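Asker: got a structure for you, letters missing:
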């Protein structure tokens, strides 16, 4: 009962946040009062109220905070997008609606996920096909080859490839070590050869497509799932050494990898050319200070690709570093709730699936925020639930739906 009260309290705070954001947009409209902001705010409130009602009413078990924290982040993202470009925010609202629908459908329609653990080779084929599509069909966009346009609809195949890669690794590693106690280390390692090759192929394709963010993301997911499946830290160390060797080789062979590292080392040297994005991002964050310039009072549009890759910079500039820290805390809380799910999972496939999707979201946040603030070399990926992007929104809500389904499967979080 106490949990329900806390959920309702957080739901009320989310309504308040949405109202404050979009009422603010109503008053700072370029051509007078912007009624569209109020309409959009009301629609968003209805959507996340409806989604919470369905999940709470018909599926009382499971961790409801997964959906609640996700909605808070989505509200902040759509509010900032409306300030930057209202047509883009309307598109994001559509993707948010689709994402919420997918989340509910996964929870409602999917049977026990344990049954899906036997389709390893289906996930393998999907992974290899999706990872290679960008290399074959994608034109260059900001130097990368990872976006495909079909009938006016653009999507990133590697975004969906993340889903199948996690499912493949979960299916492949679920029986690791079973009936092998007392056997030699070489025999135990044989079960890791095939998934290791698949991961290396995926990483190689991402480096070739100049999608370094996805390469880092896939590595983080694979190493985390490997450790959870085997409980052997030495395997993780071996993977780290191999990753560093591969990174060094990529640095020597691929010019775009070398350029990203050079820009990271001294972004100001390249501030008028290749390093313009990161320099403008750092200036934007610094100009906001702790409390920000105020919505509509900053100049976030001076940062290239601000709607997607650099939306965190825009938020820090106009809402302040404190809001930026608050967003990171929200992601941490979401990750914490997601990582509680595998603790109560009843089978290895569901447990590994939950770990993989939780790591995917957390690693994506760390990689893009780290790049935006200059802590690591910049990589072009979206901030989950906050940045503009249909592929990212759908993939994230599908992953969260799977996590919600696993948490609903016979385990109460009251």
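Answerer: Arrived safely. On a predicted model such as this, the values are computed, not experimentally measured, just so you know. Numbering: from 1, shown residues only.

Asker: Every contact and neighbour count from this point should use C-alpha atoms.
Answerer: OK.

Asker: Quick check: the gap between residue 75 and residue 81.
Answerer: 10 Å (CA to CA, to the nearest Å).

Asker: typo on my end, it should be residue 163
Answerer: Distance from residue 163 to residue 81, counting by CA to CA: 26 Å.

Asker: Please say which of the two ends up with more neighbours.
Answerer: Between residue 163 and residue 81, residue 81 has the larger neighbour count (other CA atoms under 10 Å), namely 26 against 21.

Asker: take a look at this one as well, against the first:
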């Protein structure tokens, strides 16, 4: 491990130490659970880095450290907001890292072998994209959650992974326009289900993934322009058909007119960010209770209020660096399937971060999605680490990827 990576690892430990020390001292008597959180995270990070260093010394270890930096910021804020939620998130984080290590250590034959399962991925895409349409429950205006007993999850999170795997397989050997017909139909069906479910955030992410992967496989700018045109038409049709979408646009266009009803949560989010200033009001010194859904959709706002815009910008920079390192792995991949797969996964994480941050700051209409690696959400965290495991595996330059 290089000196710079060891330095970054040390700063992560330092950030966690002072963050949880601050939270521990807020309680009278001292909150021992904060110390347990710090110790658990210290062990998780140390063991994972050691495993990566031992078995895959040539891999890009910065990818994991950037992701765990984001998780650290999220866990400190979640612990401050609600200790029960923070405990659940820590459990999901442990499961996510186990999934990450499983992919890295046990996919001995590399990622390329999955290119053969195109129609399995196609079936998975349709099943998970459609599931909430028929079995979902409405939450915050969108019908994108499915509950099985006490467990709830968003099927579209799994659907995005299946779609990326399918597109990577279908687009890896494109030779003619006819071969684009099937992928375009699958993309259209996926977007159609998201529109029906009124899940605008996921629709935007799917569109970004699809356009990126189609462009990378064909290098045709006209396909991008056609896609933008079709997406615009679909957006206008959705605006005309669904009052929920019209309300979101209305709130975004002028939130101050509806500050006491429809746009209350957006305005409170912007107030929170403004009140934090550059350095924040301090952990435990803000008023996150005024911000709705502060543990998931609006966690960026409460981070800015208590930790400041400095940490808020750090979250964006960390996501950008994670995207850069991930795309760098795609560039160095040795076959079209893995190039497209890693590119799609990288775009998924980056666009999701941009969409939610843009929504809570008022730059784009608000969409109910999570901030990758930061927000509370088991499904989102598992999917993010699954994607990270694949990216990490490709960065290691497995010999089978060269065949």
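Answerer: Looks like it came in fine. Because the structure is predicted, anything quoted here is derived from the model rather than measured.

Asker: Report the buried residues of the longest strand seen in structure 2.
Answerer: The residue-count maximum for a strand in structure 2 (DSSP state E) belongs to strand 142-148. With burial defined by 16 or more other CA atoms under 10 Å, the residues of strand 142-148 of structure 2 counted as buried are 142-146.

Asker: Turn these into a markdown table, including distance to residue 382 of structure 2.
Answerer: Written out in a markdown table, the entries for the buried residues of strand 142-148 of structure 2 read as follows (distance: CA to CA, whole Å):
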| residue | distance to residue 382 of structure 2 |
| --- | --- |
| 142 | 22 |
| 143 | 21 |
| 144 | 17 |
| 145 | 16 |
| 146 | 17 |
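
Asker: Show me which of those residues is closest to residue 333 of structure 2.
Answerer: Sorting those by how near they are to residue 333 of structure 2, with CA to CA, puts residue 144 at the top with 34.3 Å.

Asker: Just give me the match in structure 2 for residue 102 of structure 1.
Answerer: By TM-score structural alignment, residue 102 of structure 1 lines up with residue 99 in structure 2.

Asker: you'd agree that match is up against residue 387?
Answerer: No: look at residue 99 of structure 2 against residue 387 with CA atoms under 8 Å: they stay out of range, at 9.9 Å.

Asker: So which of the two has more stuff around it?
Answerer: Shown here are residue 99 of structure 2 and residue 387; by other CA under 10 Å, residue 387 has more neighbours (23 against 19).

Asker: which SSE is that one in?
Answerer: Under the criterion DSSP states H and E, the helix or strand holding residue 387 of structure 2 is helix 378-395.

Asker: In structure 1, what range does that helix match?
Answerer: Under TM-score structural alignment, the counterpart of helix 378-395 of structure 2 in structure 1 spans residues 390-407.

Asker: try stretch 57-64 of structure 2
Answerer: Under the criterion TM-score structural alignment, stretch 57-64 of structure 2 matches residues 60-67.

Asker: Residue 44 of structure 1 corresponds to which position in structure 2?
Answerer: With TM-score structural alignment as the criterion, the equivalent of residue 44 of structure 1 in structure 2 is residue 41.

Asker: list the buried ones in the helix or strand its match falls within?
Answerer: Taking DSSP H and E as the definition, residue 41 of structure 2 sits inside helix 32-55. Buried positions in helix 32-55 of structure 2, judged by neighbour count with 16+ other CA under 10 Å: 34-35, 37-38, 41, 44-45, 48-49, 52.

Asker: Pull the residues that contact it.
Answerer: Residues from elsewhere that reach helix 32-55 of structure 2 (CA atoms under 8 Å, 6 or more residues apart in numbering): 1, 13, 16-17, 20-21, 23-24, 59, 61, 68, 79, 94, 97, 101, 105.

Asker: superposed on structure 1, where does the very next helix or strand once past it end up, distance-wise?
Answerer: Scanning forward in sequence from helix 32-55 of structure 2, with DSSP H and E defining helices and strands, the next element found is helix 62-81. Its aligned residues in structure 1 lie a mean 0.4 Å from helix 62-81 of structure 2 after superposition (mean CA distance after the TM-score superposition for structure 1).

Asker: Could you give the separation of the following helix or strand past helix 62-81 of structure 2 from the chain centroid?
Answerer: The element immediately downstream of helix 62-81 of structure 2 (helix or strand, assigned by DSSP H and E) is helix 83-106. Put simply, helix 83-106 of structure 2 sits 15 Å off its chain's centre (CA atoms, centre = their mean, to the nearest Å).

Asker: and stretch 144-152 of structure 2, which stretch of structure 1?
Answerer: The aligned range for stretch 144-152 of structure 2 in structure 1 is 146-154, by TM-score structural alignment.

Asker: How far does that stretch stretch from one end to the other?
Answerer: Across its full length, stretch 146-154 of structure 1 reaches 10 Å between end residues, using CA to CA.

Asker: outside of it, which residues touch it?
Answerer: Outside of stretch 146-154 of structure 1, the residues that reach it under the criterion CA under 8 Å, 6+ apart are 134-135, 137-141, 155-158, 209, 211.

Asker: 7 Å instead, please
Answerer: Outside of stretch 146-154 of structure 1, the residues within contact range by CA atoms under 7 Å, 6 or more residues apart in numbering are 134, 137-138, 155-156, 209, 211.

Asker: Tell me how many other residues crowd the aligned residue in structure 2 for residue 380 of structure 1.
Answerer: Superposed on structure 2 with TM-score structural alignment, residue 380 of structure 1 falls opposite residue 368. Around residue 368 of structure 2 sit 22 other residues, with neighbours defined as other CA under 10 Å.

Asker: so residue 368 of structure 2 touches residue 201, yeah?
Answerer: Yes: the pair residue 368 of structure 2 / residue 201 is scored as a contact, 6.4 Å apart, by CA atoms under 7 Å.

Asker: what span of structure 1 lines up against stretch 9-18 of structure 2?
Answerer: Aligned by TM-score structural alignment, stretch 9-18 of structure 2 falls on residues 11-20 of structure 1.

Asker: And the matching stretch against structure 2, how far off on average?
Answerer: For stretch 11-20 of structure 1, the mean deviation from structure 2 after alignment is 0.7 Å (mean CA distance after the TM-score superposition for structure 1).
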